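Peer 1: this is a predicted model, with the sequence first.
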Amino acid sequence: MTVIGANHAPVVRAAALRGSRLERTLLQRVGTAVDTTTRVVWLQADALYCDVRRPAGMSAVTAPCLSALSLDDLLTLATQDAFAGRLVDHGGHVEWTRTVELHAPGPHADAGTLTRLDDRTLVEHGHFEKYREEWAVTASALPTEEITLVDTDTGAPGVLVRVGDHFGFARGRTAPLAEDLTDAIRGAATLADARRALDCEISLGRVHDDRWLVTTSTLPYRVGADLGLIRAGDDAVSTADVDPLGHAVRRRWRRTQS
């Protein structure tokens, strides 16, 4: 492949992506090898989305909780990328704004122009950066559900999306990262501080008989867990989690917008 520049196909608007699960099949940047191996899943509800990216061959991390993660574990997990927020339509391009993100913000907004290669494939060209991504639409389902949240105890932001029986859940930090995640981990005064730098969950999963089971997560000890979603009226939900020592806890959330 030698051409990154945008084609002349009609622009795909954000509304056309409602209720989609997509997997990236290709990333091309100038001066780098084409990436077809990083595992990337994008779940798009109405306006809100979750996106998780795991490099091929990433070493397995088997620690059962945050406090059991070693420095090597933390650095391994920092090779992932993940974020969640709102997809904003600017007409000629869309922007993935970020309510929760594993890494510190980059120098440019995450924005691109989407076109169709065929009925099940989208092409994304960077708006502020020069790149090309191809996305396979692996599922389309309705109804959808989406909620932005705030933890009533810590003030941390959250995002919950559902597309058919697929879901995405994101729990942010109480304060955004001020520096590169790997630098924050390596430069932390203590191992506990380094663990806190990584303590951000973006997970994907499936709903089975009212159980919300995590299948992929930036925190590997969350894989297989039941999100344990409980609704308490129109504006409150709670989720099952574990504290840094691995003890079961419930997080209480307040809805901030739909």
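Peer 2: Cool, the structure landed. Numbers count the residues shown, from 1 in each chain.
Peer 1: can we go C-alpha only for contacts and neighbour counts from here?
Peer 2: OK.
Peer 1: tell me the SS of Glu95?
Peer 2: strand (DSSP: H, G, I helix; E, B strand; the rest coil).
Peer 1: can you tell me the closest non-neighbouring residue to it?
Peer 2: Ala111 (4.1 Å; C-alpha to C-alpha, 6 or more residues apart in numbering).
Peer 1: Ala84 now?
Peer 2: Cys50 (4.3 Å).
Peer 1: pretty sure the residue nearest to Glu95 contacts Trp96?
Peer 2: Yes. At 6.1 Å, Ala111 counts as touching Trp96 under the criterion of C-alpha atoms under 8 Å.
Peer 1: now Arg87: how far from Ala194?
Peer 2: Just to correct that, residue 87 is Leu rather than Arg. Leu87 is 31 Å from Ala194, where distance means C-alpha to C-alpha, to the nearest Å.
Peer 1: I meant Tyr131, not that one.
Peer 2: 32 Å.
Peer 1: other SSEs contacting the helix or strand where Thr99 lies?
Peer 2: Applying DSSP states H and E as the criterion places Thr99 in strand 94-101. If you count contacts as 3 or more C-alpha pairs under 8 Å, 6 or more residues apart in numbering; DSSP states H and E, strand 94-101 packs onto strand 81-89, strand 111-118, strand 157-163.
Peer 1: ranking these by burial, who's on top?
Peer 2: strand 157-163 (a mean of 26; mean count of other C-alpha atoms under 10 Å).
Peer 1: and it with strand 94-101, angle?
Peer 2: Put simply, strand 157-163 runs at 120 degrees to strand 94-101, going by axes from the mean of the first three to the mean of the last three C-alpha atoms, to 10 degrees.
Peer 1: rewinding a little: let's have the helices and strands packed on strand 94-101 in TSV, adding distance to Glu101.
Peer 2: Formatted as TSV, those follow (distance: least, C-alpha to C-alpha, whole Å):
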stretch	distance to Glu101
strand 81-89	4
strand 111-118	15
strand 157-163	10
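Peer 1: next up, a structure to set beside the first:
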Amino acid sequence: MEPIDTTPAAQAEPLSTAPAEPPAAPAEPPAAPVRPRPRGRTALLIAAAALLGISGGTAVGYGIQAQRPPSQLPALSQTELAYPAKALPADKVPAPLPASQDRQAKTDGDLRELLIDRPAGWSEDKDADWLDDGWMSVGDLARDYEDEGSMFEYLQESRIRRVAGAAWKKGEYREATVTLTQFSSGAAEAAADYADGQRGYMLSDEYAGNEGDLVKGSGEGRYYIYGVDREPGYLPSYQARAILHRGDIMIEINIYDTRPISKKDIRTLAERQLERV
């Protein structure tokens, strides 16, 4: 099957689009040398030594045992091994985890409730027509990518379950989006693979062109600041992006503006969102 281009398309003109091909995967390191088993005369010497050790030890053991007096066998019935007649008291039985600590209870509920609260000073972006009451369709998610047909197929094969999202704006030009893409519980690595693929594209100069910074407590989650995109007749375009996952959920956060975006802005959103999932 042809490799699937999962590169995100630009969110607004005149941002650049996805690269035609993903970056080449690094070559695998050579396998570690394997030490061979001994052969020939060395193998025979080792086998002879092992045989002598077993035979000699057995002879000495029989000699010691013959000189010992017989010992009485324990009774066949041992009442002290019986189970207790009474059940454990209620205060000794482990209590179930509360819903706030039971991750399965959290992620099986309304996924929209795991979205970060709208930050102070921001308002809902009512022009975000890709959202329907906080939900995003798989088709709309695929349309955010250059090859939307292949992306749609990739998501279906990865057993995507649902997508929740939020969109906000602040001032005249600053915008932010958050999406939580959840995969079926049986597809254990789908969210991790999805996030890893997107982080791979961020190394391209057409995107952030750097490795980004780690999101504290996220494992491999990272946030990125893009270089400014300037074109004649347009305001400068700035973007920041965070890509991370937890369990069966892939988290993506984007900030757009015509003014520079600080690392603190995107890092704060990423850390707060990670706490909710």
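Peer 2: Looks like it arrived, so ask away. None of these values were measured; they are calculated from a predicted model.
Peer 1: give me the TM-score for this pair.
Peer 2: Here the TM-score for the pair of chains, by TM-score structural alignment, normalised by the length of the first structure, is 0.26; 110 aligned residues with a C-alpha RMSD of 6.0 Å.
Peer 1: tell me the buried residues in the strand holding Thr99 of the first structure?
Peer 2: Val94, Glu95, Trp96, Thr97, Arg98, Thr99, Val100, Glu101 (16 or more other C-alpha atoms under 10 Å).
Peer 1: between these, which is nearest Val163 of the first structure?
Peer 2: Distance to Val163 of the first structure across the buried residues of strand 94-101 of the first structure (C-alpha to C-alpha) is lowest for Trp96, with 17.8 Å.
Peer 1: so that closest one touches Asp89, yeah?
Peer 2: No. Counting by C-alpha under 8 Å, Trp96 of the first structure sits too far from Asp89 to count as a contact (9.1 Å).
Peer 1: surely Leu74 of the first structure is within a strand?
Peer 2: No. Under three-state DSSP, Leu74 of the first structure falls outside any strand and is assigned helix.
Peer 1: could you give the number of residues near it?
Peer 2: Leu74 of the first structure has 23 neighbouring residues, counting by other C-alpha atoms under 10 Å.
Peer 1: in contact with it, which residues are there?
Peer 2: Ile185, Ala194, Arg195, Leu198 (C-alpha atoms under 8 Å, 6 or more residues apart in numbering).
Peer 1: flag every buried residue along the helix or strand harbouring the third one.
Peer 2: Pointing back at Arg195 of the first structure there. Element membership for Arg195 of the first structure, per DSSP H and E: helix 191-198. Going by neighbour count (16+ other C-alpha under 10 Å), the buried part of helix 191-198 of the first structure is Leu191, Ala192, Ala194, Arg195, Arg196, Ala197, Leu198.
Peer 1: which strands and helices lie in contact with whatever helix or strand comes next after it?
Peer 2: For helix 191-198 of the first structure, the following helix or strand on the C-terminal side (DSSP H and E) is strand 201-208. Strand 201-208 of the first structure sits against strand 48-54, strand 81-89, strand 166-171, strand 211-217, with contacts defined as 3+ C-alpha pairs under 8 Å, 6+ apart.
Peer 1: dump those strands into a markdown table; add distance to Leu74 of the first structure as well.
Peer 2: What follows is these, written out as a markdown table (distance: least, C-alpha to C-alpha, whole Å):
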| stretch | distance to Leu74 of the first structure |
| --- | --- |
| strand 48-54 | 14 |
| strand 81-89 | 13 |
| strand 166-171 | 18 |
| strand 211-217 | 14 |
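Peer 1: of these, give the one that comes closest to Arg254 of the first structure.
Peer 2: Proximity to Arg254 of the first structure (C-alpha to C-alpha) singles out strand 166-171 among these, at 12.8 Å.
Peer 1: any buried residues in the next helix or strand along the chain from the closest one, and which?
Peer 2: Next along the chain after strand 166-171 of the first structure, taking DSSP H and E as the criterion, comes helix 181-186. Using 16+ other C-alpha under 10 Å as the test for burial, helix 181-186 of the first structure gives Leu181, Thr182, Ala184, Ile185.
Peer 1: which among these gets closest to Ser217 of the first structure?
Peer 2: Leu181 (16.9 Å).
Peer 1: ok, the closest one touching Arg195?
Peer 2: No. Counting by C-alpha under 8 Å, Leu181 of the first structure sits too far from Arg195 to count as a contact (10.8 Å).
Peer 1: count of neighbours near the spatially closest residue to Leu160 of the first structure that is not a sequence neighbour?
Peer 2: In space, Leu160 of the first structure comes closest to Phe169 once its chain neighbours are excluded; the distance is 4.6 Å by C-alpha to C-alpha, 6+ apart. Number of residues near Phe169 of the first structure (other C-alpha under 10 Å) recorded here: 25.
Peer 1: and what of Thr144 of the first structure?
Peer 2: Thr144 of the first structure: 18 neighbours (other C-alpha under 10 Å).
Peer 1: now it: closest residue in space, sequence neighbours ignored.
Peer 2: Thr144 of the first structure sits nearest to Val163 (C-alpha to C-alpha, 6+ apart), 4.7 Å away.
Peer 1: what's the answer for Lys169 of the second structure, then?
Peer 2: Glu175 (4.3 Å).
Peer 1: which strands and helices sit next to the host helix or strand of that neighbour?
Peer 2: Using DSSP H and E, Glu175 of the second structure sits in strand 174-183. Taking 3+ C-alpha pairs under 8 Å, 6+ apart as contact, the helices and strands that strand 174-183 of the second structure lies on are strand 160-170, helix 190-201, strand 249-257.
Peer 1: what is the orientation angle of it with strand 160-170?
Peer 2: Using the same axes, to 10 degrees: strand 174-183 of the second structure against strand 160-170 is 170 degrees.
Peer 1: angle of strand 174-183 of the second structure against strand 249-257?
Peer 2: 170 degrees.
Peer 1: tell me the angle strand 174-183 of the second structure makes with helix 190-201.
Peer 2: Going by the same axes, to 10 degrees, strand 174-183 of the second structure makes 140 degrees with helix 190-201.
Peer 1: buried residues, strand 174-183 of the second structure. List them.
Peer 2: For strand 174-183 of the second structure, by 16+ other C-alpha under 10 Å, it's Arg174, Glu175, Ala176, Thr177, Val178, Thr179, Leu180, Thr181, Gln182, Phe183.
Peer 1: closest one of the residues you listed to Ala105 of the second structure?
Peer 2: Gln182 (14.1 Å).
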